[in-house]
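Q: structural data only, the sequence is not supplied:
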């Protein structure tokens, strides 16, 4: 028997251990997390839209898992906060409105977020696109919060070509590569610019390290008020059948988004990463329809729009696609919430979910999504906003809604422009695999039988997904149970962090660029 010197034994042990860790990291799946901005329920053809074909997104959906009861928050910042942390916005102080450019607010620094968790699993972490989680101090920006690289913008929107952002009274440039401003990219269409960057990141990955890639598209959010809808002519020309100029331009923007998804998927396949990748595609909220926020998305036939608590504001377009799924080509009817992605994908990446913080609101749904088992989730809190005095909660098939942000103005059912009756003008091109919502008969009092500012309304979402029939008076005991559950949630909420604009944020004071303006180290 040959005895090795002790120092050689130690070195051998370290070498073997590091080799095992490296091998484990290399076997972890690549995670591609894609967020579309303001994409409505009816803006993808896998939901039955025959106005705007989305063949690349459809391909992921039909050969993956379509999420039919998938919920997001009603607006941008809260959804992104829930996505990054696995926690509900009521527990983050981000349940009211969005973070504006000059607002000294952000996703709290005591929260661990997606890339930080995944770096512990050996991932390289990259972000492209919209941040919208605060930037008043550098510590709140992506590369200070776990991302190895960032290419994108800090605010909630920007011009698609010149990358300028108007936030209330302040205008400034907003495009960065890590922390450096990138003026040289003026004139390049943002959707294509972000796609190229993502393709470059994928190509540069040598498959020696698992990739966590977060793409938060600008599309199809409106830009600045002077030119809210923008797309290259090559996309506009795809829609001669849409005469309404606003819906036509929106369709062009959505088509560019769809091409982006197709190009990214192709790059994954060309580089050999696809077979070990998990792709998630989600919107951040319901679509801004009928000119809301100068945009022309569609949530038809759902009720309401972005920023409301009706299904059109919170029922999101979502899917998961991967060769690693045990079952694919299915429509998952179980409930899924945007905060579930963190524990779900952490588990899929080989992480131990029990090691995640116990205060997460998200649920590990990997078995549900991969194998088609029943979802363990039975309820979803849509929101509680103490400032607007609004709230909504779904438990099982029932949903309660209280208050109204816009006092009834956006409570209706908004058909996409040029659809003039209650059904689509042409079903001939509709894919039989499409996940379509059927509303049933619309009663004459659908618009008047619920006055949520006066009393809570109750709906059976399973039987009445379009929220036609307020059944609060028919089922007072069920209403009482849901209101009690809302009270329980409210008892755990923190106050909204929604300070007024700080004039020190004015880009004029920072070379015309949106930049952090508070030095936390001197406070």
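A: Cool, got the structure. As the structure is a computational prediction, the values presented were derived from the model and not from experiment. Residues are numbered from 1 along each chain as shown.

Q: alpha carbons only for contacts and neighbour counts from here, please
A: Noted.

Q: how far away is residue 273 from residue 260?
A: 17 Å (C-alpha to C-alpha, to the nearest Å).

Q: kindly report the same for residue 319.
A: In terms of C-alpha to C-alpha, residue 319 sits 16 Å off from residue 260.

Q: and the comparison structure, right after this:
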């Protein structure tokens, strides 16, 4: 594994030509003169927590049981203004690419399990860049960046090892994901598909058939990989992307003790479990337990790194992918809004930098651990990590410019812009949706934030668009579809609402018409005293909007072609390398011999695995009906030709579901 302590003060300037800031100590300046060749690369560990809200951590709410993470935050740099996208896939895309989602068409919505799209393959992931820099790479947990083709999966995007789920979520203890067709056509009711979801290095994991909570599985696997890396090679650094599935719903703990035996038990509900906050307080106690389980996993990972004498040379980042969800028990207060919103509560989340590498860098610079109040965007983590790793970007025509900026020098300097340390960024694009979602979004320029349609209400847009598609009964031309969008946007969003806040003075985005200091407590957009600010923000908004690539979102999905029952009961990639669905529907036509021969082996495998799924579910107290349904569907397909499994070669015929593709 990686050799011991790298001087981060020196590393800060290696990859991107940065210079030491005047505020840094003489010791740091001396350290920065050390030859880059003499430095070894640190291990890099990133911990992404799903749907963790602003007040779902111990350093913001003392009742939350995060002793390990709180302690780690106290030894590093807490990022008090860390921003993500409002939902998970867009955030993960920006982290892995280091680029705003408007650059590659990922600006709209999450990926649904049956959608044939993902983060474009011409985007080079952080993992690939680190591989080229000599790192071993492992992804653990939730992926959610594309799965319809194998080329979108972790092992094809820069990761040497993988353990986790490809989908956006699922049962933490049952290990299955459920998805409905979100663009239903020809029928009013959405079809539902269900399948097991845990993969390990391209093979279905036996853990699918147990009941261990996803958090404990991922934490255990993280420690296991660290042990493995130590055994394999003591000189090669590793990059670990640990993306917990929690605290995304369903709200469930793996062990009740994380509620009953922690400070979570002190969380009480108001009368009737209701107040004006929109928080489900009964769920909040359970969600607290879910966070406590993650905290325990992080603690054990740190202990493992220390046991193997690797902690001092590990750079660690811990952060959420977006704001929390009130009905799940998450609390973003005092920030306004929640997940899926462009209010601060939807996009400003807990984050901190830690690790022995960071502790050593701060000590060398003569800086105590502190809270940084400058803007940090999730793309910045990408660039900062490359800086830490000593990655030197290629200056080729194909190289894509990064929107993320490195904060390493500023963090080591020990302060924020208010302390006289120059900020790494002065403006930031949170996101701008395409017209499909009403052109909603948010940007920051200096102290000011502009929002258009702060609550895009994706779920309502989906519901109304689905209903309109059903009414149209089939494939639409562009004019029909534009009429649907116009109707839906009018129903859901109405006239575009615009806001400008001075976040430095009004970080809670308060609107009070009676306040005396407009910047401290009101929306400035229509205030003529701030007409110059409005003009500046509109100009910047227009610039970014002009730079936006077309959205990859198409209001289309593959529906039954992605049904896990066709793939051994697992959520798997369902299109070939040529992007043709592996399964095609032909009505009731009989399979010819050539087609049947091509699918026999896969059908046999699917049937065996489906039977074991049914047995496993029955043995663990669950229903075996899903496993038997997988058998029934697969055998039914073999018998009457409902499904032609392509098994890697093209078969003729046309699909009655082409409108979904």
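A: Happy to help now that I have it. No experiment lies behind these values; they were computed from the predicted model shown.

Q: TM-score of the superposed pair?
A: After superposition, the two chains reach a TM-score (TM-score structural alignment, normalised by the length of structure 1) of 0.83; 452 aligned residues with a C-alpha RMSD of 2.1 Å.

Q: helix or strand: which one has the closest residue to residue 607 of structure 2 other than its chain neighbours?
A: Nearest residue to residue 607 of structure 2, sequence neighbours excluded (C-alpha to C-alpha, 6 or more residues apart in numbering): residue 631, at 5.2 Å. Taking DSSP states H and E as the criterion, the element that holds residue 631 of structure 2 is helix 625-640.

Q: equivalent range in structure 1 for that helix?
A: Aligned by TM-score structural alignment, helix 625-640 of structure 2 falls on no residue of structure 1.

Q: buried stuff in that helix?
A: With burial defined by 16 or more other C-alpha atoms under 10 Å, the residues of helix 625-640 of structure 2 counted as buried are 626, 627, 628, 629, 630, 631, 633, 634, 635, 637, 638.

Q: including distance to residue 389 of structure 2, could the residues you listed go into JSON lines?
A: Shown next, in JSON lines, are those (distance: C-alpha to C-alpha, whole Å):
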{"residue": "626", "distance to residue 389 of structure 2": "46"}
{"residue": "627", "distance to residue 389 of structure 2": "46"}
{"residue": "628", "distance to residue 389 of structure 2": "49"}
{"residue": "629", "distance to residue 389 of structure 2": "49"}
{"residue": "630", "distance to residue 389 of structure 2": "46"}
{"residue": "631", "distance to residue 389 of structure 2": "48"}
{"residue": "633", "distance to residue 389 of structure 2": "49"}
{"residue": "634", "distance to residue 389 of structure 2": "48"}
{"residue": "635", "distance to residue 389 of structure 2": "51"}
{"residue": "637", "distance to residue 389 of structure 2": "51"}
{"residue": "638", "distance to residue 389 of structure 2": "52"}
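
Q: how far away is the residue nearest to the spatial centre of structure 1 from residue 263 of structure 1?
A: For structure 1, residue 284 is the residue whose C-alpha lies nearest the centre (C-alpha atoms, centre = their mean; 3.1 Å). Per C-alpha to C-alpha, residue 284 of structure 1 is found 21 Å from residue 263 of structure 1.

Q: quick revisit: which ones are touching the residue nearest to the centre of structure 1?
A: 35-39, 72-76, 79-80, 316 (C-alpha atoms under 8 Å, 6 or more residues apart in numbering).

Q: of those - the most surrounded one?
A: residue 73 (33 neighbours; other C-alpha atoms under 10 Å).

Q: what do we get in structure 2 for that one?
A: Per TM-score structural alignment, residue 73 of structure 1 is aligned with residue 85.

Q: hmm, residue 322 and its match touching each other?
A: Yes - with contact defined as C-alpha atoms under 8 Å, residue 85 of structure 2 and residue 322 form a contacting pair (6.3 Å).

Q: any common contacting residues for these two?
A: Taking C-alpha under 8 Å, 6+ apart as the criterion, residue 85 of structure 2 and residue 322 both touch 91, 346, 347.

Q: so what does the second one match up with in structure 1?
A: It stands for residue 346 of structure 2. So, by TM-score structural alignment, residue 346 of structure 2 is matched to residue 313.

Q: quick check: that match is in a strand.
A: No - counting by DSSP: H, G, I helix; E, B strand; the rest coil, residue 313 of structure 1 falls outside a strand, being helix.

Q: would you mind measuring from it to residue 32 of structure 1?
A: Applying C-alpha to C-alpha, the value for residue 313 of structure 1 to residue 32 of structure 1 is 25 Å.

Q: so for the two, which sits in the more crowded spot?
A: Higher neighbour count among residue 313 of structure 1 and residue 32: residue 313, with 29 against 22, using other C-alpha under 10 Å.

Q: rewinding a little: tell me the contacts of the match of residue 73 of structure 1?
A: By C-alpha under 8 Å, 6+ apart, the contact list for residue 85 of structure 2 reads 91, 321, 322, 346, 347, 430, 431.

Q: one step back: the contacts of residue 284 of structure 1 into CSV, with extra columns for distance to residue 277 of structure 1 and secondary structure?
A: Shown next, in CSV, are these (distance: C-alpha to C-alpha, whole Å; DSSP: H, G, I helix; E, B strand; the rest coil):
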residue, distance to residue 277 of structure 1, secondary structure
35, 17, strand
36, 19, strand
37, 23, coil
38, 25, coil
39, 24, coil
72, 23, coil
73, 26, coil
74, 29, coil
75, 28, coil
76, 26, helix
79, 24, helix
80, 22, helix
316, 23, coil
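
Q: pick the one among the residues you listed closest to residue 355 of structure 1.
A: For the contacts of residue 284 of structure 1, the residue nearest residue 355 of structure 1 by C-alpha to C-alpha is residue 80; the value is 22.5 Å.

Q: OK, contacts around that closest one?
A: 132, 133, 284.

Q: strands - which of the residues you listed land there?
A: Residues of the contacts of residue 80 of structure 1 located in strands (DSSP state E): none.

Q: ok, so of those, who is nearest residue 172 of structure 1?
A: residue 132 (15.2 Å).

Q: what's the counterpart of that closest one in structure 2?
A: When structure 2 is aligned by TM-score structural alignment, residue 132 of structure 1 is paired with residue 144.
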